[in-house]
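Visitor: Build me a model:
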Amino acid sequence: MAKIPATRIRTEYKEGVLNNRLIAGNPLRKEVLASTAGHTIELAHFAPHQRFALDLWRRNEFGTTAWRVIVGRTIAPGEYGQKLPGVHPAAVPLMDVSGATRARAALRWLRDKSDEIDELTEAELVSADMFFNNAPMKRIRTYITAQGGA
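Guide: Predicted coordinates:
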């Protein structure tokens, strides 16, 4: 039986400092690489052409320094993809939103869609990407408030 080449996604949690987590997708398997009090590293293995969503957050003593939400599609051998944080070898980004307020809004949008990530069309994801990356900040804040956030 031939082995299915898998895209590997590394997630990491470090209490109060880092939270790179998989928020949607159905990996073939997951493994814990390291786990100590307040620090966990996991590896999720995905078959080709599967969708996933990542929430990548980092802070320092002054607050949030980076926040990014990515929805991607894994690739098969021979296909081209883009290098994404924690994703090996690469994937096709379908939605990529950066910045604390914009990422928070994208997370709220994905919150109710995480179970149906495979049913979302690429047009819906591109439209969401365009909105969350390009809408005026006032409109993004209004969206967050309307979704029940602060």
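Visitor: switch to C-alpha atoms for all contacts and neighbour counts from now on
Guide: Noted.
Visitor: OK, contacts around residue 102?
Guide: Neighbouring residues of residue 102 by CA atoms under 8 Å, 6 or more residues apart in numbering: 132-133, 137, 140.
Visitor: let me redo that: residue 55
Guide: Counting by CA under 8 Å, 6+ apart, residue 55 makes contact with 19-23, 67-70, 107.
Visitor: quick one: buried residues of the helix or strand hosting it?
Guide: With elements taken from DSSP states H and E, the one containing residue 55 is strand 51-60. Buried residues in strand 51-60, counted by 16 or more other CA atoms under 10 Å: 51-58.
Visitor: ok so, going back, neighbour-wise, which one of the contacts of residue 102 leads?
Guide: Within these, most neighbours by other CA atoms under 10 Å means residue 132, with 26 neighbours.
Visitor: nearest residue to that one other than its sequence neighbours?
Guide: Closest residue to residue 132 apart from its sequence neighbours, by CA to CA, 6 or more residues apart in numbering: residue 102 at 5.7 Å.
Visitor: run this one through as well so I can compare:
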Amino acid sequence: MHPPPQLPVASVTDRGETLLTRVSLAYVERRINLYLRFGRPLRELRLDRWRRCASFAPGAVFCRVRWESNDYGTTRWQLMLLQACTPGERMQRIAGIRPGARLLLCAEGEARVQAVLQRIDAIEALVIDPASAAPAYWHTLGNRLAACQPLPVYNAERHAAWLRGEEQR
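Guide: Have a look, this model is predicted:
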């Protein structure tokens, strides 16, 4: 028997610098749009006319949306809500994200992606940055989507409770 595969672990460089999480982004008209819906990258590097790379600090929460099509129409809708990991934490390997990240929510298909985008819009309407919303909310939202259950609402009271809990840490 083979040992189970090891998950990648965020690390620190030889000089003691924390590695940043790098997210690949792309746009080719009518073919692919891989973009950030929200998140605060520390820097963004334009690689060429079609590709960019955003770098996030450990612990940062961000949302990446992927839309793809061909000559016959849309072939893929995907939304991932992710958290950059801190050194020593385990993470998932995700294509286009190096070295990896913690997956908070993944939605596949147009209807599910649109449902999550509506929840993000509702959070922004409360003047709350979705990147600062409680990670437990994103997990619950993803689980409810997967189970085809009614989606929870994020409100100011829930956000205040989350912030109080963070202050006590």
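Visitor: which bit of the second structure covers the strand holding residue 55 of the first structure?
Guide: Here strand 51-60 of the first structure aligns to the second structure at residues 61-70, judged by TM-score structural alignment.
Visitor: ok, now stretch 12-32 of the first structure?
Guide: The aligned range for stretch 12-32 of the first structure in the second structure is 26-46, by TM-score structural alignment.
Visitor: mean per-residue distance, the strand holding residue 55 of the first structure to the second structure?
Guide: Aligned to the second structure and superposed, strand 51-60 of the first structure gives a mean residue distance of 0.7 Å (mean CA distance after the TM-score superposition for the first structure).
Visitor: ranges for the strands of the first structure?
Guide: For the first structure, the strands defined by DSSP state E cover 7-14, 18-25, 29-36, 39-46, 51-60, 63-74, 87-88, 91-98.
Visitor: what helices or strands is the last one leaning on?
Guide: Think strand 91-98 of the first structure. Applying 3 or more CA pairs under 8 Å, 6 or more residues apart in numbering; DSSP states H and E, we find strand 91-98 of the first structure packed against strand 63-74, helix 122-134.
Visitor: Using a markdown table, lay out those together with distance to residue 11 of the first structure.
Guide: Below are these laid out as a markdown table (distance: least, CA to CA, whole Å):
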| stretch | distance to residue 11 of the first structure |
| --- | --- |
| strand 63-74 | 13 |
| helix 122-134 | 22 |
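Visitor: what's near enough to touch residue 56 of the second structure?
Guide: Counting by CA under 8 Å, 6+ apart, residue 56 of the second structure makes contact with 20-23, 40-43, 84.
Visitor: Which of these sits closest to residue 123 of the second structure?
Guide: Residue 123 of the second structure lies nearest to residue 40 out of the contacts of residue 56 of the second structure, by CA to CA, at 16.3 Å.
Visitor: I'd like to know how far the residue most central in space within the first structure sits from residue 12 of the first structure.
Guide: Centroid-nearest residue in the first structure, with CA atoms, centre = their mean: residue 54, separated by 1.5 Å. Separation of residue 54 of the first structure from residue 12 of the first structure (CA to CA, to the nearest Å): 11 Å.
Visitor: any shared contact partners between those two?
Guide: Applying CA under 8 Å, 6+ apart, one finds that residue 54 of the first structure and residue 12 are jointly contacted by 20-21.
Visitor: between the top helix by length along the second structure and strand 32-38, what angle do the directions make?
Guide: Identified as the longest helix of the second structure according to DSSP state H is helix 110-125. If you take axes from the mean of the first three to the mean of the last three CA atoms, to 10 degrees, helix 110-125 of the second structure sits at 30 degrees to strand 32-38.
Visitor: Pick the most buried one from the helices and strands packed on strand 91-98 of the first structure.
Guide: Stretch with highest mean neighbour count among these: strand 63-74 (a mean of 20; mean count of other CA atoms under 10 Å).
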